[in-house]
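> got a structure for you, letters missing:
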């Protein structure tokens, strides 16, 4: 059995992951924004669930909570950066404050949780970081520009991190789910709609989301179990795509980018200094 530290466990995937881990006999350090959100699990599992309030946009609080978790629980085997949300609007529609909040939560918060945990993982000589990204960390959809900004950024960070910490026996896996029936969609933040984008792909996607036109086939329980399983895979997988839509959309995006790159090979090579 392992000890897991998970952010954003009040609802959605984080809550389901916490429940499944506890049911399987693991210990969970769960962080929440609302102190009483996990009272039912605390009553059921007692000392096997450690709960602390945490706002991942508060770097000082992150350091204090991570320090307390390691002090109280000793070794922590898996760090799960799950806290996050989506800002759903055309790029021009968002306010400066909304953009900052999206970045502070999805990028800076994740980075600072990892940075706070690394000294302890190094000291114990092992550990595994699971970073929640999305299929949207490899592909894009209109009306999600700022969400994609954060997911593409955190994937670049984690891919670099994985190279740095592998010699220290610390693994990093980027989790890339497709669409699942969780609280994610209802928790999306929106902005005032601009008429200029009504007859554009941004408007089309907005209307489709409002109408519930997108098929959602992701099985949350299976996805969460695959996340649990991946910490026992060797070598550690850098990425884990979860859901048929995630696989299809990411593969199509990667193939398109590779084709475009190959088409520019002559230009790229011509701009190189000659011997």
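Arrived safely. Every value quoted in this text rests on a predicted model; they were computed, and no experiment measured them.
> only C-alpha atoms for contact and neighbour calcs from this point on.
Fine.
> Which parts of the chain are helices?
Counting by DSSP state H, the chain has helices at residues 12-23, 39-45, 59-73, 96-103, 109-124, 145-165, 201-211, 220-230, 244-263, 265-270.
> And those helices: which comes nearest residue 183?
Nearest to residue 183, of all those, is helix 12-23, at 5.2 Å by C-alpha to C-alpha.
> So for that closest one, what gets flagged as buried?
The neighbour-count check on helix 12-23 (16 or more other C-alpha atoms under 10 Å) flags 12, 13, 14, 15, 16, 17, 18, 19, 21, 22 as buried.
> now that helix and helix 220-230, what's the angle there?
Angle, helix 12-23 to helix 220-230, by axes from the mean of the first three to the mean of the last three C-alpha atoms, to 10 degrees: 60 degrees.
> by contact count, what packs against helix 12-23?
With contacts defined as 3 or more C-alpha pairs under 8 Å, 6 or more residues apart in numbering; DSSP states H and E, helix 12-23 has these neighbours: strand 27-32, helix 220-230.
> Tell me which of these sits most buried.
strand 27-32 (a mean of 25; mean count of other C-alpha atoms under 10 Å).
> Just the residues contacting it, thanks.
Residues from elsewhere that reach strand 27-32 (C-alpha atoms under 8 Å, 6 or more residues apart in numbering): 1-10, 18, 21-22, 48-55, 69.
> quick revisit: would JSON lines of the helices of the chain with distance to residue 137 be doable?
Formatted as JSON lines, those follow (distance: least, C-alpha to C-alpha, whole Å):
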{"stretch": "helix 12-23", "distance to residue 137": "17"}
{"stretch": "helix 39-45", "distance to residue 137": "32"}
{"stretch": "helix 59-73", "distance to residue 137": "24"}
{"stretch": "helix 96-103", "distance to residue 137": "14"}
{"stretch": "helix 109-124", "distance to residue 137": "14"}
{"stretch": "helix 145-165", "distance to residue 137": "5"}
{"stretch": "helix 201-211", "distance to residue 137": "18"}
{"stretch": "helix 220-230", "distance to residue 137": "17"}
{"stretch": "helix 244-263", "distance to residue 137": "9"}
{"stretch": "helix 265-270", "distance to residue 137": "25"}
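> putting a second one here so we can go through both:
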């Protein structure tokens, strides 16, 4: 069992409980679509210590980045170290290079995992990257427009491909658990990150539908939603060039760009290049930058390099949620991690509910036929008459 961690999301300290696991009769085999993030590395350590097996997906572009892959390589060295507390770890982890955007590679990776470990019990879709830029900033030229497609290729199609590759094997065994790590961005739009939110919403809609389709085969599906900064600050961030109209001095809404820029600029290795003057070619220097075709500013990308203790405090609450839910006999369909996420989603649902009530008469006015359901909607009373299953209410809808 891991030691309890401390986090300070607010003025009062919150104790994150130690990792726990569902009761199971034998070790489970996990497949992680991306094993290089700080969250994935810490999860893998707990899984190996618990006795589980891990097939670790290694995106080629990330494993070749020294800064990105450092923690994972250190973990592999630990597994091979011969330390008594790491005994057997090297035989229970398999790194598999695969690009989730290529369906053939996903199928080959799943086949390799099954060949090595015999089966897959839990598929954890945890691939992420964040494109920062307003709708207009992502429409300025072909390079920024390609960022939109890339965002969907990574967050949506890249994970859907792994799900499609794994499903037939889970269905044949009539057992399995698919976990999808998203964020509260699946509920709440974020100014300055419209494509990140759009691709997350698309993935969650896909999973909500999929859950019904696979339930008859005893395959469970859980969406896990931590705060958006969990995924954003532990994966690649890509910045589209900023338009002056959306600078914070002119438009305070898309303030997330400034927040992320400040975080990255705290580390000299991830500092963002200042915008190029109009008419000056974009700059290619930095940890990972690429120029926009014909633009005076560059598209810049960075993997945040947070201090180790900060990374622990940021991700361990989510890591422990994944260990507690993964492979559970009756897992939740959706789990929100942390009180801040719960509060944010509750506020959004409250707003939706209030707006629905404000315009409920307009909504029901288009109904052609009078019904108990319509009357209940207008009255706000959804009590059921248990004698015949009908909704009972004495309020009549407005005449049409």
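The structure has been received and is ready for your questions. What you are looking at is a predicted structure, and each value in this text was computed from that prediction instead of being measured.
> just to revisit the earlier point, among the contacts of strand 27-32 of structure 1, which lie within strands?
Under the assignment DSSP state E, the contacts of strand 27-32 of structure 1 contribute 3, 4, 5, 6, 49, 50, 51, 52, 53 to strands.
> From these, pick the one nearest residue 128 of structure 1.
Distances from residue 128 of structure 1 to these, taken by C-alpha to C-alpha, are shortest for residue 4, at 9.5 Å.
> can you tell me which residue is nearest the centre of structure 2?
With distances taken as C-alpha atoms, centre = their mean, residue 182 lies nearest the centre of structure 2, 2.3 Å away.
> Check the alignment and tell me where that one lands in structure 1.
Aligned counterpart of residue 182 of structure 2 in structure 1: residue 133 (TM-score structural alignment).
> and the gap between its match and residue 72 of structure 1?
Distance, residue 133 of structure 1 to residue 72 of structure 1, using C-alpha to C-alpha, to the nearest Å: 29 Å.
> quick one on the thing from earlier: widest-spaced pair of the ones in strands among the contacts of strand 27-32 of structure 1?
Pairwise over these, using C-alpha to C-alpha, the maximum falls at 3 and 53, 18.1 Å.
> Residue 175 of structure 2 contacts residue 218, correct?
Yes: between residue 175 of structure 2 and residue 218 there is a contact at 5.2 Å, judged by C-alpha atoms under 8 Å.
> Which of the two has more residues huddled nearby?
Using other C-alpha atoms under 10 Å, the more surrounded residue of residue 175 of structure 2 and residue 218 is residue 175, with 18 against 15.
> Contact partners for that one?
121, 217, 218, 219.
> Tell me the one of those nearest residue 138 of structure 2?
Closest to residue 138 of structure 2, out of all of these and judged by C-alpha to C-alpha, is residue 219, at 38.2 Å.
> Under the alignment, what does residue 220 of structure 1 map to in structure 2?
In structure 2, the residue paired with residue 220 of structure 1 according to TM-score structural alignment is residue 315.
> I meant to write residue 146 of structure 1 there.
Checking TM-score structural alignment: residue 146 of structure 1 goes with residue 195.
> State whether its match and residue 151 are indeed in contact, as I suppose.
Yes: contact criterion C-alpha under 8 Å: residue 195 of structure 2 and residue 151 qualify, at 6.7 Å.
> Give me the common contacts of these two.
residue 131.
> related to what we said a few turns ago, could you dump the ones in strands among the contacts of strand 27-32 of structure 1 to JSON lines with distance to residue 138 of structure 1 and neighbour count?
What follows is those, written out as JSON lines (distance: C-alpha to C-alpha, whole Å; neighbours: other C-alpha atoms under 10 Å):
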{"residue": "3", "distance to residue 138 of structure 1": "30", "neighbour count": "21"}
{"residue": "4", "distance to residue 138 of structure 1": "27", "neighbour count": "24"}
{"residue": "5", "distance to residue 138 of structure 1": "26", "neighbour count": "24"}
{"residue": "6", "distance to residue 138 of structure 1": "23", "neighbour count": "23"}
{"residue": "49", "distance to residue 138 of structure 1": "34", "neighbour count": "23"}
{"residue": "50", "distance to residue 138 of structure 1": "34", "neighbour count": "19"}
{"residue": "51", "distance to residue 138 of structure 1": "33", "neighbour count": "24"}
{"residue": "52", "distance to residue 138 of structure 1": "32", "neighbour count": "18"}
{"residue": "53", "distance to residue 138 of structure 1": "31", "neighbour count": "18"}
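> and which of these is nearest to residue 229 of structure 1?
Residue 229 of structure 1 lies nearest to residue 4 out of these, by C-alpha to C-alpha, at 13.1 Å.
> Quick one: map the closest one onto structure 2.
Using TM-score structural alignment, the partner of residue 4 of structure 1 in structure 2 is residue 30.
> what does residue 120 of structure 1 give?
By TM-score structural alignment, residue 120 of structure 1 lines up with residue 169.
> number of nearby residues for that match?
Using other C-alpha under 10 Å: residue 169 of structure 2 sits among 18 other residues.
> again, but for residue 354 of structure 2
Burial of residue 354 of structure 2 is recorded as 12 neighbouring residues (other C-alpha under 10 Å).
> go on, the one 3 residues further on?
Neighbour count for residue 357 of structure 2, taken as other C-alpha under 10 Å: 16.
> And residue 182 of structure 1, by the same measure?
16.
> go on, the one 5 residues further on?
Under the neighbour criterion other C-alpha under 10 Å, residue 187 of structure 1 is assigned a count of 14.
> From residue 328 of structure 2, how far out is whatever residue of structure 2 lines up with it?
Residue 187 of structure 1 maps onto residue 236 in structure 2 when the alignment is built from TM-score structural alignment. For residue 236 of structure 2, the distance to residue 328 of structure 2 equals 31 Å [C-alpha to C-alpha].
> Could you do residue 240 of structure 2 as well?
Separation of residue 240 of structure 2 from residue 328 of structure 2 (C-alpha to C-alpha): 41 Å.
> Quick check: chain neighbours aside, which residue is closest to the aligned residue in structure 2 for residue 83 of structure 1?
Per TM-score structural alignment, the equivalent position to residue 83 of structure 1 in structure 2 is residue 127. Of all residues not flanking residue 127 of structure 2 in the chain, residue 34 sits nearest, at 5.3 Å (C-alpha to C-alpha, 6 or more residues apart in numbering).
> Surely the one you found and residue 41 touch.
No: contact criterion C-alpha under 8 Å: residue 34 of structure 2 and residue 41 do not qualify, at 9.6 Å.
> Residue 131 of structure 2: what's it in contact with?
With C-alpha under 8 Å, 6+ apart, residue 131 of structure 2 has these contacts: 147, 148, 151, 193, 195, 196, 237, 238, 239, 240.
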